[in-house]
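Novice: Structural data only, the sequence is not supplied:
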């Protein structure tokens, strides 16, 4: 299975409409991949809190329409990162969108763990409540977003639901880049799963982004890692490796708590 992570640069001077067009073009260039991933809130910037309300859109809004067309044109499964969703009733959610190669919106995931403590996303957005998985022809995806990476119980729930490959779009700050790599590797090791962690480049509302999108295999080995700037990271994965590693090192069977 070939996967491409698009570490797009978020420039506050670039209009969102232009970034949608550019993101769609980058997706189209990945025709030949099976799965393409974009980062969290790339259309507005994960730390651009003051812009969230103005950038909010429904699930059928302009970002979803552009990404649906991009998935269909490229013939790929597309995890289109996340948008500020204007949910029914007017609530705002940090919502991931996944499209099939026909352009159908097949899964949404509302971020469960909102970052900011008593400000920012934590007070502006409504939390999701349910873990979400998606079976693909070669693997089952478990969906998580950015700050979720710090909460291993979510990933255990995803494994229990059949996940073999975690997809984690993010807008992770550069000053905590070490945590980004450490936590993504930990989720791979403890769950014997692939982790595809896709971040942004650039600056969100003055917050420098970490970049360094990374893919870990089920043993925690680095498959590939991007640099700090805009980059497309393309990797070939062996979905059967998850089953093989879990059979050879069946640590998940020894779980006692949480069942």
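Specialist: In hand now; what should we look at? Predicted model only: the values in this text are computed from it and were never measured.
Novice: alpha carbons only for contacts and neighbour counts from here, please
Specialist: Noted.
Novice: residues in contact with residue 24?
Specialist: Residues in contact with residue 24 (CA atoms under 8 Å, 6 or more residues apart in numbering) are 66, 67, 70.
Novice: Now the last one: closest residue in space, sequence neighbours ignored.
Specialist: In space, not counting the residues next to it along the chain, residue 70 is nearest to residue 24; the distance is 5.3 Å by CA to CA, 6 or more residues apart in numbering.
Novice: Then that neighbour would be within a strand, right?
Specialist: No: secondary structure assignment (DSSP: H, G, I helix; E, B strand; the rest coil) places residue 24 in helix, not in a strand.
Novice: what's the distance between it and residue 32?
Specialist: With the distance defined as CA to CA, to the nearest Å, residue 24 ends up 15 Å from residue 32.
Novice: and if you look at residue 149?
Specialist: For residue 149, the distance to residue 32 (CA to CA) stands at 29 Å.
Novice: With residue 64 instead?
Specialist: From residue 64 over to residue 32 (counting by CA to CA), the distance is 21 Å.
Novice: ok, second structure coming up, stack it against the first:
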């Protein structure tokens, strides 16, 4: 399987319409890939809290329409990163997965919202469903940015059959070492590929980490971007997930339902 991660820059001086067109063109350039991934909230910026309400869209809005057309034109499975979803009950940080026919086959509302009682944590609702997407050759487990810090979510994704853990993000540069460390940890502990796609640039005075990364089931880094705009393209051996779990069957030794700690 060939996967391409598009580390697009988010510049507040660039109109959203122009960035949407540019992102769609970058997706089309990946024709020949099996899976293409975009970052979190690339239309507005993950830290541009003041723009969330004005930049919110329904799931059949302009970004979804542009990404559906780009996936169809390129003939790829497209994880279109996430957008600010406007739903009847409020706003959500929602990821979208499109088929090569341009059909929206899966959406995922981010469960863990970042902000510590401000920003995303208070402006958006929390998702409440584990999400996977079935591709012809692999099952994707969907998570978004801050979710990366919560290993129990990834265990549930593995239990649901995930082989590739796909994590769009808008991770800040000041915590870049955490980004790399956690991506490798999620790969090792779940014996799965991790495809973590971040943004470049600076928005809302927050410099983005970039450094999108692909990690194999043994924790080896297959490719890592720099800080600027870049496309990473990597060949993945999906069968390596099963081989790793068979050769080193740590997941088999999980102990669940342990008693509560004594006080």
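Specialist: Alright, I've got the coordinates. Just so it is clear, the structure is predicted and the values come from calculations on it, not from any experiment.
Novice: for the lengthiest helix in the second structure, packing partners?
Specialist: Longest helix in the second structure by number of residues (criterion: DSSP state H): helix 176-190. On a contact count with 3 or more CA pairs under 8 Å, 6 or more residues apart in numbering; DSSP states H and E, helix 176-190 of the second structure meets helix 151-159, strand 193-197, strand 213-215.
Novice: give me the stretch of the first structure that the helix or strand that the longest one is followed by matches.
Specialist: What it means is helix 151-159 of the second structure. Of the helices and strands lying after helix 151-159 of the second structure in sequence (DSSP states H and E), the nearest is strand 164-168. Structural correspondence for strand 164-168 of the second structure: residues 165-169 of the first structure, per TM-score structural alignment.
Novice: Centre of the chain to the matching stretch, how far?
Specialist: How far stretch 165-169 of the first structure lies from its chain's middle: 5 Å, per CA atoms, centre = their mean, to the nearest Å.
Novice: Can you point out the buried residues in stretch 160-177 of the second structure?
Specialist: In terms of neighbour count (16 or more other CA atoms under 10 Å), stretch 160-177 of the second structure has its buried residues at 161-173.
Novice: Please enumerate the helices of the stretch 1-150 of the first structure.
Specialist: Counting by DSSP state H, counting those that start in this stretch, residue ranges of the helices within the stretch 1-150 of the first structure are 16-28, 52-55, 62-74, 121-124.
Novice: Including distance to residue 185 of the first structure, could those helices go into JSON lines?
Specialist: Putting these into JSON lines (distance: least, CA to CA, whole Å) gives the following:
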{"stretch": "helix 16-28", "distance to residue 185 of the first structure": "26"}
{"stretch": "helix 52-55", "distance to residue 185 of the first structure": "30"}
{"stretch": "helix 62-74", "distance to residue 185 of the first structure": "28"}
{"stretch": "helix 121-124", "distance to residue 185 of the first structure": "25"}
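Novice: Ranking those helices by mean neighbour count, which comes first?
Specialist: helix 62-74 (a mean of 21; mean count of other CA atoms under 10 Å).
Novice: mean per-residue distance, that helix to the second structure?
Specialist: With the two structures superposed, helix 62-74 of the first structure lies on average 0.3 Å from its match in the second structure, counting by mean CA distance after the TM-score superposition for the first structure.
Novice: on that earlier part again, what does the match of strand 164-168 of the second structure contact?
Specialist: For stretch 165-169 of the first structure, the surrounding residues in contact (CA under 8 Å, 6+ apart) are 37-40, 81-82, 139-146, 149, 193-199.
Novice: With stretch 198-205 of the second structure instead?
Specialist: Under the contact criterion CA under 8 Å, 6+ apart, stretch 198-205 of the second structure has outside partners 7-12, 38-40, 42, 45, 47-48, 168-171, 207-212, 227-229.
Novice: so who does the nearest residue to residue 102 of the first structure once chain neighbours are set aside touch?
Specialist: Excluding the flanking residues, the one nearest residue 102 of the first structure by CA to CA, 6+ apart is residue 72, at 4.7 Å. If a contact means CA under 8 Å, 6+ apart, then residue 72 of the first structure has 100, 101, 102, 103 as its contacts.
Novice: where's residue 72 of the first structure relative to residue 198 of the first structure, distance?
Specialist: For residue 72 of the first structure, the distance to residue 198 of the first structure - CA to CA - is 21 Å.
Novice: Number of residues surrounding residue 236 of the second structure?
Specialist: One way to gauge burial is a neighbour count; for residue 236 of the second structure, by other CA atoms under 10 Å, it gives 17.
Novice: who are the neighbours in contact with the spatially closest residue to it that is not a sequence neighbour?
Specialist: Nearest-residue entry for residue 236 of the second structure: residue 1, 5.0 Å, with adjacent residues in sequence omitted and distances by CA to CA, 6+ apart. Shown in contact with residue 1 of the second structure (CA under 8 Å, 6+ apart): 33, 34, 35, 137, 235, 236, 237, 238.
Novice: Wait, the fifth one touches residue 3, no?
Specialist: Yes: A contact is recorded between residue 235 of the second structure and residue 3 when judged using CA atoms under 8 Å, the distance being 6.4 Å.
Novice: quick one, which of those two is more surrounded?
Specialist: More neighbours surround residue 3 than the other of residue 235 of the second structure and residue 3, with 22 against 12 (other CA under 10 Å).
Novice: Report the spatially nearest residue to that one, omitting neighbours in sequence.
Specialist: By the measure of CA to CA, 6+ apart, the closest residue to residue 3 of the second structure outside its immediate chain neighbours is residue 35, 4.7 Å from it.
Novice: Next up, the contacts around the alignment partner in the first structure of that neighbour.
Specialist: Residue 35 of the second structure maps onto residue 35 in the first structure when the alignment is built from TM-score structural alignment. Listed by CA under 8 Å, 6+ apart, the contact partners of residue 35 of the first structure are 1, 2, 3, 4, 76, 77, 78, 79.
Novice: thought the fifth one was touching residue 31?
Specialist: Yes: between residue 76 of the first structure and residue 31 a contact is recorded at 6.7 Å, counting by CA under 8 Å.
Novice: More neighbours: which of the two?
Specialist: residue 76 (24 against 18).
Novice: Identify the residues contacting the more buried one.
Specialist: With contacts defined as CA under 8 Å, 6+ apart, the neighbours of residue 76 of the first structure are 31, 32, 33, 34, 35, 36, 100, 101.
Novice: give the contact list for the residue found closest to it once you drop the neighbours it is linked to in the chain.
Specialist: The spatial neighbour of residue 76 of the first structure that comes closest, neighbours along the chain excluded (CA to CA, 6+ apart), is residue 101 at 4.5 Å. When the contact criterion is CA under 8 Å, 6+ apart, the partners of residue 101 of the first structure are 71, 72, 74, 75, 76, 77, 78.
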